[in-house]
Structure formats: C-alpha cells, structure tokens
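In: Structure for the following, please:
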Amino acid sequence: MSELHKMLSGGIYDPSDDILSEMRSKARNLTFKYNQTTRAQKEERKNILTELFGSIEGNIKIEPNFNCDYGQNISVGDNFYVNFGCVILDCAEVKFGSNCFIGPQVGIYTACHPVNPIERNSGVEFAKPIIIGDNCWIGGHAVINPGVTLGDNVVVASGAVVTKSFPDNVVIGGNPARVLKQVETQQ
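Out: Next up is the predicted model:
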C-alpha cells in the first residue's frame, strides 16, 4: 500500500515519502504563486485554485496569505470565502459545503501525530478528515481539529478550539468548544 493511500485512509504513513513530498512541493508552489497575486488578477487566482483544490463547485474567494499541505484533498461548495491567514493541513479530506465563511487566521488541521514520543520522533503521522456543512461561519483565530464534522448552519465563535463534532444549527465557542446557543433558521 502506498504512503498516499495510507494517508488518505487514516493509517500511519511516512510523510517523507517521495510522492507525498512532491505533492506538498506542488501545493507550496501554487500557494506561493496565489499569495503573490493581486485582487485585480481574478482569473489567475481562479485558475490557481482550480489546479490546487480537489474540487470547487462555484464562486470562491480566498484572501492571501493562504497555505495548505496538499490542496487536492480540499473540496468546497459554492460561495466559499476565506479571510486572511488561513492554514488548512489537508492530509485527509477537508470538505466544505456551500455558503461557508472562514474568518482571519483560522487553522483547520487534519494532521495527527502519535502520542508515544518514540513513535512520534520516528516521523510517522496519521490524519482524520474534517467535514464542514452548508452555511457555516468560522470566526477568526478558531481552530478545527482532526476528525471534526460540523453540521449545517454552525457558527464557530472567534478563538474557539473545536475538538469534537457538532450537529446542525448551533453556535459553539470556547476551549474546548461547547454549544453556546441554538441558531434560529426561520425568518
């Protein structure tokens, strides 16, 4: 089994593998290129993101600086916005629904390291996917940890550290994040 297959299936993998290293290098080159563009270069930005991401279902806008590990493991729905300084470590799938808004300095991390120091020091890793539903808003400086699924209409308060999954229609915040209130979806 290849290291890429191990990584994407949640197994222990060696990130120094030549194929994974080449994939990360490609993503770094594309994000560097993207981060050098200006707002006036809309078509070039769109082309770079199309090459970088696994799938884009509609309108997308990402403010520089943006960084990710692989890019190809990220899929986004329509009307996707990311503010300045976002980092997505996409060693596993990272999927966003439509109408998602990501605040500044947000970290979304699928990467995991062994707790055992001997195993961790060997350099191996594993990853858990992150799934974000439709109509979600993640406030500035929030962190979404590996394995988290957020339902539709979830609001993550600024600075929250999300360590577990949450259902639809909630506002969450704190460290670790907890439900602060329900979201009313009727007008």
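
In: From here on, just use CA atoms for contacts and neighbour counts.
Out: OK.

In: so where do the helices sit in this protein?
Out: For the chain, helices defined by DSSP state H occupy the ranges 3-8, 18-35, 42-52, 117-121.

In: Can you tell me which of those is nearest to L150?
Out: Counting by C-alpha to C-alpha, L150 lies closest to helix 3-8 out of those; the figure is 20.0 Å.

In: got the buried residues for that closest one?
Out: For helix 3-8, the buried set under the neighbour-count rule, 16 or more other C-alpha atoms under 10 Å, comprises 3-4, 6-8.

In: Show me what that helix packs onto, helices and strands only.
Out: Helix 3-8 sits against helix 18-35, strand 126-127, with contacts defined as 3 or more C-alpha pairs under 8 Å, 6 or more residues apart in numbering; DSSP states H and E.

In: Now the second one, please; I'll put the structures next to each other:
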Amino acid sequence: MVTTDLAKYNNDWYKNSDFTRGFLTTLLWFICNRIFINSYLPLPVFIKIRILRAFGARLGRGITIKPMVNIKAPWNLEIGDYVWIGENVWIDNLGKVKIGNNVCLSQGALLLSGNHNYKKESFDLIIKDIILEDGVWIGARAVVCTGVTCATHSVLAVNSVANRNLEAYGIYQGNPAALVRQRTAATE
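Out: Predicted coordinates for the structure are as follows:
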C-alpha cells in the first residue's frame, strides 16, 4: 500500500519551468485577475482582452468573456477566434491550454491541466496540456482533466468529466464521460 507523505512533496522543477513567470509577475497577475477578470465589474470585453494579452495570453478575434472567469496563468493560454467563455469558468492552466476557434465553455466549466500522482508517496505534481479543437462545446460545470484533447466539434455534457480524449463530433456524458451519440447537423 502507498501512503502519502506531503513533507516529501517538492515542485521546484515546476517553479523553475517555462510554465511560470516569477513571483512578482504572478502576484501582479493574481491581483489583476481578481479585480478585472474574476469579478462582477461590468468591464467591456476589450479591456479584459488587453489585460490578458499584457500578461502573455495569445487571443484571437471576437472572444466573449463573462464575469467571474478565473485564469491561473495567462502566459499558458492560447484562444482562437469567436470563443465564448461563460460565467464562473475556471481555466486552471498550470500547463498549456489551447482553445481553437468557435469553442464554447459554458458556465462553471473547469479545465485542469495539473494533477497529482496519488501512486507516489511524495504526491508529485503532474502537468499536461489541454487542447480544445475547433467547435468544441464544454457544458455547464463539466470538467476537462489533465492531458485531455477534445477533438473537433466534440461535446462534453453538463456535469460530465473528461479524463480521456474525446473523439471528433462525439457527444460525451457522465463521470467518467462516455460516448452517448454523434453530433449531427439539425434537420429542421
């Protein structure tokens, strides 16, 4: 049996990696995030976009960012064109998060690029990129886990958890998310 000993936890490799930007930049970002992005201040989206770009986010055109969005590290974020980010979305991007064009992140969606290795006594930090390809829809309160790629136009239903890659045009539901049907064009 494995026991956890958090006294042995060490993520110095992460603190010194390309994923981080140093103490002062991170502190300044946390303050700006809380005031301008993760708040109910009725700021125009173009101001939020300028702030995110100032901290290294690569952002396309026509992005919508609703109130109370939380982004851990904008320097690890790339967003394409015409992306909707709903209220209370949390992009916990310790690693890289790449979001394609025409993606919808519904209210309360959570993207987790970091996790811990529960099999190791030291509970090591695991960082893997998340990729949401063009046309993906992440439903309200759905979770995309570390290292998952959601292929083009896949859907993760409300309250579902994607801990494995989603196939193109697949609609996934549950915890863990399972393929329930294919996304097809409307016939009306």
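
In: Need the helices of structure 1 in a markdown table (columns: distance to A142 of structure 1).
Out: As requested, those are arranged in a markdown table below (distance: least, C-alpha to C-alpha, whole Å):
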| stretch | distance to A142 of structure 1 |
| --- | --- |
| helix 3-8 | 24 |
| helix 18-35 | 21 |
| helix 42-52 | 23 |
| helix 117-121 | 25 |
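
In: Go through these and name the closest to G71 of structure 1.
Out: For the helices of structure 1, proximity to G71 of structure 1 was assessed by C-alpha to C-alpha; helix 42-52 is nearest, at 5.1 Å.

In: what about the closest one, how far off from structure 2?
Out: Superposed on structure 2, helix 42-52 of structure 1 shows a mean distance to its aligned partners of 2.5 Å (mean C-alpha distance after the TM-score superposition for structure 1).

In: which parts of that helix are buried?
Out: Of the residues in helix 42-52 of structure 1, those scored as buried under the neighbour-count criterion (16+ other C-alpha under 10 Å) are 45-46, 49, 52.

In: closest to E93 of structure 1 among the residues you listed?
Out: L52 (13.8 Å).

In: pretty sure I88 of structure 1 contacts N67?
Out: Yes. A contact is recorded between I88 of structure 1 and N67 when judged using C-alpha atoms under 8 Å, the distance being 6.4 Å.

In: so N175 of structure 1 sits right up against K164, yeah?
Out: No. With contact defined as C-alpha under 8 Å, N175 of structure 1 does not count as touching K164 (11.1 Å).

In: what do those two both touch?
Out: Residues touching both N175 of structure 1 and K164 do not exist when contact is defined as C-alpha atoms under 8 Å, 6 or more residues apart in numbering.

In: I'd like to know which of the buried residues of helix 3-8 of structure 1 is nearest to M23 of structure 1.
Out: After measuring these against M23 of structure 1 - C-alpha to C-alpha - the closest member comes out as L4, at 9.8 Å.

In: Nearest residue to that closest one in space, ignoring adjacent ones along the chain?
Out: Spatially, and ignoring its direct neighbours in sequence, L4 of structure 1 is nearest to L20 (6.5 Å; C-alpha to C-alpha, 6 or more residues apart in numbering).

In: So what's the residue count around that neighbour?
Out: 20 (other C-alpha atoms under 10 Å).

In: just I102 of structure 1 next, same as before
Out: Taking other C-alpha under 10 Å as the neighbour definition, I102 of structure 1 ends up with a count of 22.

In: from memory I171 of structure 2 sits against V155, does it?
Out: Yes. Judged on C-alpha under 8 Å, I171 of structure 2 makes contact with V155 at a distance of 4.6 Å.

In: Name the residue in those two with the higher neighbour count.
Out: The neighbour comparison of I171 of structure 2 against V155 (other C-alpha under 10 Å) goes to V155, with 26 against 22.

In: Okay, the equivalent of I62 of structure 1 over in structure 2 and A168 of structure 2: tell me how far apart.
Out: Per TM-score structural alignment, the equivalent position to I62 of structure 1 in structure 2 is I65. Going from I65 of structure 2 to A168 of structure 2 by C-alpha to C-alpha, to the nearest Å gives 25 Å.

In: Would you enumerate the residues in contact with W84 of structure 2?
Out: 63-65, 102-106.

In: What subset of the residues you listed is buried?
Out: For the contacts of W84 of structure 2, a burial check counting by 16+ other C-alpha under 10 Å picks out 63-65, 102-106.

In: and stretch 90-102 of structure 2, how far from the chain's centre?
Out: For stretch 90-102 of structure 2, the gap between its own C-alpha mean and the chain's C-alpha mean amounts to 4 Å (C-alpha atoms, centre = their mean, to the nearest Å).
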